[in-house]
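Engineer: Okay, structure incoming, though there's no sequence with it:
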């Protein structure tokens, strides 16, 4: 798993923001929307990848806020 921030579902219906590889949540929210806002901001500040998971755990969205090792040529 790449280093980053993950918005993940919790069994009770809440949503958590968790660092890659961490077993504990950084912060827990009632809605996915709140978790996404917090997680995206944290990923931007830390310059890391940002992942949003679906309720089944699969990744539905991914953004990179770090230095791109393969930037587009233009």
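Structural biologist: Noted; the coordinates are in hand. This structure is a prediction, so every number in the text was calculated from the model and none was measured.

Engineer: contacts and neighbour counts: CA atoms only from here.
Structural biologist: Noted.

Engineer: any chance you could map the helices in the chain?
Structural biologist: Along the chain, counting by DSSP state H, helices occupy 32-46.

Engineer: can you give me the strands for it?
Structural biologist: Secondary structure of the chain (DSSP state E): strands at 4-9, 15-19, 27-29, 49-53, 59-64.

Engineer: Next up, a structure to set beside the first:
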């Protein structure tokens, strides 16, 4: 992809940046949180609502939940313990509507 005519050579247009980022992600095997995948060397655990009203803990890249809990506090506690067991673990907590809590 190319930038519009007249853009400085030292800067990237958005399309070039996106292409470079995608290329890096494909070659390194790493991606970002927006896509739901882990960042370089980081293991991410998501606490999300389950369809039956429980809360589940799922590691990025795992096909199954690491745990299912009746309440959110227990799910967050498990996610924190799992993240602490990794060198660069992190926890992402979602609200009941699925949005990431800040």
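Structural biologist: Yes, it's here. Just so it is clear, the structure is predicted and the values come from calculations on it, not from any experiment.

Engineer: returning to that earlier point: TSV for the strands of the first structure, including mean neighbour count and distance to residue 39 of the first structure?
Structural biologist: Compiled in TSV, these are given as follows (neighbours: other Cα atoms under 10 Å; distance: least, Cα to Cα, whole Å):
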stretch	mean neighbour count	distance to residue 39 of the first structure
strand 4-9	26	6
strand 15-19	23	6
strand 27-29	17	9
strand 49-53	22	7
strand 59-64	12	11
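
Engineer: how about those strands in JSON lines, adding distance to residue 35 of the first structure?
Structural biologist: Formatted as JSON lines, these follow (distance: least, Cα to Cα, whole Å):
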{"stretch": "strand 4-9", "distance to residue 35 of the first structure": "6"}
{"stretch": "strand 15-19", "distance to residue 35 of the first structure": "6"}
{"stretch": "strand 27-29", "distance to residue 35 of the first structure": "6"}
{"stretch": "strand 49-53", "distance to residue 35 of the first structure": "9"}
{"stretch": "strand 59-64", "distance to residue 35 of the first structure": "13"}
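
Engineer: between those strands, which gets nearest to residue 40 of the first structure?
Structural biologist: Closest of the strands of the first structure to residue 40 of the first structure is strand 49-53, at 6.4 Å (criterion: Cα to Cα).

Engineer: Give the aligned range of that closest one in the second structure.
Structural biologist: Using TM-score structural alignment, the residues of the second structure aligned to strand 49-53 of the first structure are 90-94.

Engineer: Show me which residues of stretch 60-70 of the second structure are buried.
Structural biologist: Burial within stretch 60-70 of the second structure, assessed by neighbour count using 16 or more other Cα atoms under 10 Å, is assigned to 60, 65-66, 68-69.

Engineer: what separates stretch 73-93 of the second structure from the chain centre, distance-wise?
Structural biologist: Per Cα atoms, centre = their mean, to the nearest Å, the displacement of stretch 73-93 of the second structure from the mean C-alpha position of its chain is 13 Å.
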